[in-house]
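Peer 1: got a predicted model here, sequence first, then my questions.
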Amino acid sequence: MRGLGERPFPFNPETAVIKISSIHENRPGAPAPLSFFLQKVFCMQEFAPAFPHEVSIRIPMHMVDLGNVIYHSRYLDLYHEARDHYLDAADCSYREIMEKNYHLAVADTHIQFKRPIRYLETAIIRTRIAWIRNRSLCVVQEMTKDVNGTLQLCNRAEFTLVCIGPEFKAIRIPDTFIQRLALFQTSA
């Protein structure tokens, strides 16, 4: 199982070419049905681990449990809200996505809880794109809080989002969307 923030697979075009040729050499006389592998390797954009967007959210009463800390499932709501702000800042508003009749569905989620955040504390959520493929992308988010002038990491999440069409099947992410996200992410 890979950890948070790790690449889905090691990506180095030079090494990938070596691996592809060695796979092909191990299959003498066989056709080269490696187009799927090539597509997976060469159509993925990875980004530096910079967080180009940050949003602050004061924690309301309806998000906390009897222990006065954010109820664990509410972290997903906060991260979703921060992703919406990120998309707006990247000129890829979710309203525009829905108007074009596609959606970004959460396919996989990993959250590491480190410290609690309490009622009326301000959560600072930083968002970045880790990688984009043809039909999916990975969003990494960190939630921190200010403790005596020092930001403390409270939890970290990684979401794999899949672009789906009206039939709820995976479709290609529109190129304009990818370009806007890549431009915003690399401008950090």
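Peer 2: Thanks, I have it. Numbers count the residues shown, from 1 in each chain.

Peer 1: only C-alpha atoms for contact and neighbour calcs from this point on.
Peer 2: OK.

Peer 1: can you confirm Gly67 is in a strand?
Peer 2: No. Checked against DSSP: H, G, I helix; E, B strand; the rest coil, Gly67 lies outside a strand; its state is coil.

Peer 1: show me where this protein has strands.
Peer 2: 45-46, 53-58, 103-113, 122-132, 136-147, 150-164 (DSSP state E).

Peer 1: Throw those into TSV and include mean neighbour count and distance to Phe37, thanks.
Peer 2: Formatted as TSV, the strands of the chain follow (neighbours: other Cα atoms under 10 Å; distance: least, Cα to Cα, whole Å):
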stretch	mean neighbour count	distance to Phe37
strand 45-46	16	15
strand 53-58	16	32
strand 103-113	15	21
strand 122-132	23	16
strand 136-147	21	16
strand 150-164	19	19
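
Peer 1: can I get the ones you listed in TSV with distance to Ala182?
Peer 2: As requested, those are exported to TSV (distance: least, Cα to Cα, whole Å):
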stretch	distance to Ala182
strand 45-46	8
strand 53-58	13
strand 103-113	16
strand 122-132	8
strand 136-147	11
strand 150-164	16
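
Peer 1: okay, pairing it with this:
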Amino acid sequence: MTHQHPIRVYYEDTDLGGIVYYANYLRFIERGRSEWVASLGLDQRQMQAEQGLVFAVRRVEADYLKPAHLWDDLTVTTAAAQITPARIELDQAVLRGAQTLFTAKVTLVCLGPGHRPTRLPDTIRRHLTK
């Protein structure tokens, strides 16, 4: 299942030419991931408060294909490519209509108390594989 999250490009997202600054695509996909997790019924604040668990980005492989511009309405898509006991691999993209502007393969890990890597608890894995 692919999750979709709308984004509008504002002045703060662009350079002087009205083109989205390259690092902001990472912010866009972060928002998309956060909304994907929430849509699956996981409350990241509760995970951290009750279990000391957080998700952390381990790796991002990004391709910038075409620029987004000021006032563009974009869609961030997020889909689980693979979920193992130790990591979550996601395929993400930023689209303007049907046109793909940016793609990324993102690897997340779970960190436990003391920010040490830990296996994903079964309860969380079940939410992520809905």
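Peer 2: Received the coordinates, thanks. What you are looking at is a predicted structure, and each value in this text was computed from that prediction instead of being measured.

Peer 1: TM-score for this pair?
Peer 2: The TM-score (TM-score structural alignment, normalised by the length of the second structure) is 0.93; 129 aligned residues with a Cα RMSD of 1.1 Å.

Peer 1: what range in the second structure does the helix ranked longest in the first structure sit on?
Peer 2: For the first structure, the helix that runs over the most residues, judged by DSSP state H, is helix 74-89. Per the alignment by TM-score structural alignment, helix 74-89 of the first structure matches residues 24-39 in the second structure.

Peer 1: ok, and the closest non-adjacent residue to the residue nearest the centre of the first structure?
Peer 2: For the first structure, Val139 is the residue whose C-alpha lies nearest the centre (Cα atoms, centre = their mean; 1.1 Å). For Val139 of the first structure, ignoring the flanking residues on the chain, the nearest one in space by Cα to Cα, 6 or more residues apart in numbering is Ile129 at 4.6 Å.

Peer 1: any idea how far Leu38 of the first structure is from the one you found?
Peer 2: Distance, Ile129 of the first structure to Leu38 of the first structure, by Cα to Cα, to the nearest Å: 22 Å.

Peer 1: tell me if I'm right that Ala80 of the second structure and Arg87 touch.
Peer 2: No. Here Ala80 of the second structure does not reach Arg87: they are 10.9 Å apart, not a contact under Cα atoms under 8 Å.

Peer 1: list the contacts for His3 of the second structure?
Peer 2: If you count contacts by Cα atoms under 8 Å, 6 or more residues apart in numbering, His3 of the second structure has them with Gly32, Trp36, Thr77, Thr78, Ala79.

Peer 1: so which bit of the first structure is stretch 4-13 of the second structure matched to?
Peer 2: Using TM-score structural alignment, stretch 4-13 of the second structure pairs with 54-63 in the first structure.

Peer 1: now do the buried residues in stretch 170-180 of the first structure.
Peer 2: Using 16 or more other Cα atoms under 10 Å as the test for burial, stretch 170-180 of the first structure gives Ala170, Ile171, Ile173, Phe177, Ile178.

Peer 1: quick one, what contacts the alignment partner in the second structure of Gln141 of the first structure?
Peer 2: Residue correspondence to the second structure (TM-score structural alignment): Gln141 of the first structure is matched to Gln92. Applying Cα under 8 Å, 6+ apart, we find Gln92 of the second structure in contact with Ile29, Val76, Thr77, Thr78, Ala79, Thr103, Ala104, Lys105, Val106.

Peer 1: relative to Asp63 of the second structure, how far out is the residue nearest to Arg96 of the second structure when sequence neighbours are not counted?
Peer 2: Excluding the flanking residues, the one nearest Arg96 of the second structure by Cα to Cα, 6+ apart is Leu74, at 4.8 Å. In this structure, Leu74 of the second structure and Asp63 of the second structure are 16 Å apart, going by Cα to Cα.
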